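*Asks:* quick one: sequence plus predicted model below, questions after.
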Amino acid sequence: MDTILDTKLEKMRAVFAPMRSLIVAFSGGVDSTFVLKVAHDTIGDSVLALTTTSPTMPDEDRESALAMARLIGARHLIVESNELEIPGYAANPLNRCYLCKHNLFTVCEAKGAELGIDEIVDGLNLDDLHDYRPGMQAASEKRVRHPLVEAEMTKADVRELSRAMALPTWDRPASPCLSSRFPYGTEITSEGLMKVAAGEKLLHSMGFAIARVRYHGDVARLELEQSEIARIFEPATRETVEREFKKIGFRFVAIDLKGFRSGSLNEGVIANAVKPANPVRPPRIQV
C-alpha cells in the first residue's frame, strides 16, 4: 500500500482509538462503509452503525447498508424517518440538505443519549468540502466529527483503501438521496420520488450502471455516462425507455448531452454557498 495512504489510515485510526463509544451515521455507501470498517477494526463493538430510512432512500441503498454492516460485523440500528415530514423539506429549499442532516444527526444524538454513546461521526471526505454541502452546518451544530477530513482523505483515497480491505463498495457509484433529483424549488412528493426510483431502477436493469433521472414535472431528464449516451439512441433501447417511462408517469424523456455529473443540480449554487469556517469539530467534552 502507498506510504502516504498508510499514514492517512493510521491518522484515522488515531481519531477513533481514544473514543469510548461512537455512532457512525451510516448510509452503506463508499465513505460511510469505510469509516465503519476502520472504526470497528479500531474499537470493536463500541461502534454502532445507525441508518435512517425513508421514501427518499433508494431501495438498493438500504440493502447495501444492511449487507455492509453485516459483512463488517458491526452493530446496526435502522430508524424509520420520513424526511417529507420535516417542516419545510418538501418545498425543496436551497438548504434542503441541512434539514435532512439536522434530522439525521438529531436522531443520532437522541440514540446516543439513550444508549450512553459519546461520539457521532459521518463519512464526509476532503473532496466534499469543495461542493455545496449545507449539511455541514448541521454537523457543526451537533458536533459531529468527520474522520476522513481529519485524516485528510479524498474520495480516491477512500476507494483505494476500501479496495485493499476487500470492501465491495470500493467502486460503487455515488448514490445520494432521491430528493437530489429535484431542482431546488420543485416540490418533493411521494409520487415524484416513486417515479424517479422506478425510472432509475429501469435504467439499471437495462445495463446503465450510472444513471440519474432528474425530475422536471412531466419531463424526465436522464444523465448517463458519456460512453453510454449513444446506446440509449439505439432504436430498441430508445423505444423501451420511452414506453416504460410513460408507464411510470412521465410524458417526455430528455437526454442530457453533457452526461452524468454528480451534484449537477448544484451547478450555479456552489459559488454562492456559505461554508462553515471549520468543518472539523473538536472532540466532545466528557461529563
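*Replies:* Sure thing, it's come through.

*Asks:* hey, let's count contacts and neighbours off CA atoms from now on
*Replies:* OK.

*Asks:* need the strands for the protein, in chain order.
*Replies:* Ranges of strands within the chain are 22-25, 47-53, 75-80, 119-121, 211-216, 219-224, 252-255, based on DSSP state E.

*Asks:* from the middle of its chain, how far away would the lengthiest helix in the chain be?
*Replies:* For the chain, the helix with the greatest residue count under DSSP state H is helix 96-115. Chain-centre distance of helix 96-115: 15 Å, with CA atoms, centre = their mean, to the nearest Å.

*Asks:* put this next to the first one:
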Amino acid sequence: MGSVLVAFSGGVDSTLLLKVAGDVLPGEVLAVTAAGPLYPSAEVVEAGQLADLIGVQHVVVANTALQNPVFQKNPPDRCYHCKKELYASLQKLADRRGLRQVIDGVNADDAGDFRPGLQAGKEMGVRSPLQEAGLSKEEIRRWSACLGLPTADKPASPCLATRFPYGAGITAEKLARVAAAEGFLRRLGFLLVRVRDHGDLARIETPSGQLSLALERAGEISGGLKELGYVYVSLDLQGYRTGSMNEVK
C-alpha cells in the first residue's frame, strides 16, 4: 500500500489502525483528524494525544459539512454528503504530502448498519484495512488491549449529527447544546450516554446498568438539561443502542 494518510478520529478502530500503520510504515504515516461543530473539542484534543503516544505526525483539518445546505437539512443520507467532502479534502492533503493512499477505520461490523458514508469512501478510493482483514469491533478491542492501547475499552463516539432525527435541521447552535448536555451527564458519572435531540425534548440513552443512576439523579439531570434550553427531559427505557435514530428514518 505504501505511505498512507489515516483518517483518525481517536476511536478504538482508527487508533488500532494508526498503531499498526505506524509500526509497519515508520515515517510514512500521517494522522488527520477533522474538527468543527460536529465533534466535541475534547475528542479532537485526545486524538492529538493518541497520535503523539503512537509516534505519528498529526494534523487537524476543518470539517465544512455545515456549510453544505443539503447536510443542514439532515436527510437520511446525511453522512454521505459529509464524508464525500471530508474524503475529498483528505485526498488533496495526501496528494500535497506525497502520500499514496487514504485509509480509514471502518471495520467488518459496519457493513451491517445503515451507513451511507461508506459509499462515499468507496467512491473516493478510500481503503479500509480493518474491514479488508475481516476484523470485528470485538476483535479490534482485543488486539488493542494486547498492544496496550488506551482506547481498547473506549466507548464509541460518532459525530454529534447522529443525535438528531432525519429531517430535523442541523445548526452549530443545536450541536453545541447536545455537546454540552452530554458533557454534563458524563461529569455526573455516565461513561456512555447519548442525548437524542427532539427539539424541546431531550431523550437520554444510557446502558441498562446505568438507568438506576439516571433515576437517582433525575432532578439534577432534568435541571441541568433545562438550563441548556430543553423543555422536557426523558429517559429512554430501552437503554443505549447504536443507530437508534434509524428506527425513525
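*Replies:* Perfect, I can see it now. What you see is a predicted model; the values in this text were computed from it and never measured.

*Asks:* quick one: residues in contact with the longest helix of structure 1.
*Replies:* Contact with helix 96-115 of structure 1 is made by 22-23, 25, 50, 52, 83, 86, 89, 117-120, 133-139, 142, 144, as judged by CA atoms under 8 Å, 6 or more residues apart in numbering.

*Asks:* try it again at 6 Å.
*Replies:* Defining contact as CA atoms under 6 Å, 6 or more residues apart in numbering, one finds that helix 96-115 of structure 1 is touched by Tyr89, Pro134, Gly135, Ala138.

*Asks:* tell me which of the strands of structure 1 lies nearest to Glu234 of structure 1.
*Replies:* Closest approach to Glu234 of structure 1 among the strands of structure 1 (CA to CA): strand 252-255, 13.1 Å.

*Asks:* and that closest one, what's buried?
*Replies:* Val253 (16 or more other CA atoms under 10 Å).

*Asks:* structure 2: matching residues for that strand?
*Replies:* Aligning strand 252-255 of structure 1 against structure 2 (TM-score structural alignment) gives residues 232-235.

*Asks:* average offset of the matching stretch relative to structure 1?
*Replies:* Once fitted to structure 1, stretch 232-235 of structure 2 is off its aligned match by 0.5 Å on average (mean CA distance after the TM-score superposition for structure 1).

*Asks:* pull the distance from that stretch to the chain's centre.
*Replies:* 24 Å.

*Asks:* before we move on, back to that, so the longest helix of structure 1 corresponds to what in structure 2?
*Replies:* Matched against structure 2 by TM-score structural alignment, helix 96-115 of structure 1 falls on residues 78-97.

*Asks:* tell me the spacing between the most centrally placed residue in structure 1 and Pro93 of structure 1.
*Replies:* Nearest residue to the geometric centre of structure 1 (CA atoms, centre = their mean): Pro176, 4.2 Å. Going from Pro176 of structure 1 to Pro93 of structure 1 by CA to CA, to the nearest Å gives 17 Å.

*Asks:* what of Ile4 of structure 1?
*Replies:* Taking CA to CA, one finds Ile4 of structure 1 at 40 Å from Pro93 of structure 1.

*Asks:* ok, these two, which is more surrounded?
*Replies:* Using other CA atoms under 10 Å, the more surrounded residue of Ile4 of structure 1 and Pro93 is Pro93, with 16 against 10.

*Asks:* how many residues are close by the aligned partner of Cys146 of structure 2 in structure 1?
*Replies:* Using TM-score structural alignment, the partner of Cys146 of structure 2 in structure 1 is Ala164. As a burial measure, Ala164 of structure 1 scores 11 neighbours (other CA under 10 Å).

*Asks:* Ala164 of structure 1 and Ser27 of structure 1: what is the separation?
*Replies:* The gap separating Ala164 of structure 1 from Ser27 of structure 1 is 21 Å, by CA to CA.

*Asks:* have a look at how far, on average, the longest helix of structure 1 is from structure 2.
*Replies:* Mean deviation of helix 96-115 of structure 1 relative to structure 2 after superposition (mean CA distance after the TM-score superposition for structure 1): 0.9 Å.

*Asks:* now do the buried residues in the match of helix 96-115 of structure 1.
*Replies:* For stretch 78-97 of structure 2, burial by neighbour count (16+ other CA under 10 Å) applies to 78-88, 90-91, 93-94.

*Asks:* closest to Val248 of structure 2 out of those residues?
*Replies:* The closest of the buried residues of stretch 78-97 of structure 2 to Val248 of structure 2 turns out to be Arg78 (CA to CA; 14.6 Å).

*Asks:* structure 2: which residue goes with Ala230 of structure 1?
*Replies:* Taking TM-score structural alignment, the alignment pairs Ala230 of structure 1 with Ser212 from structure 2.

*Asks:* from Phe190 of structure 2, how far out is its match?
*Replies:* From Ser212 of structure 2 to Phe190 of structure 2 the distance is 11 Å (CA to CA).

*Asks:* okay, the two: which has more neighbours?
*Replies:* The residue with more neighbours, out of Ser212 of structure 2 and Phe190, is Phe190; 18 against 10, by other CA under 10 Å.

*Asks:* for the counterpart of Ala139 of structure 1 in structure 2, what are its contacts?
*Replies:* Under the alignment (TM-score structural alignment), Ala139 of structure 1 maps onto Gly121 of structure 2. Residues near Gly121 of structure 2 by CA under 6 Å, 6+ apart: none.

*Asks:* Ala47 of structure 2 matches what in structure 1?
*Replies:* Under the alignment (TM-score structural alignment), Ala47 of structure 2 maps onto Ala65 of structure 1.

*Asks:* perfect, that will be all.
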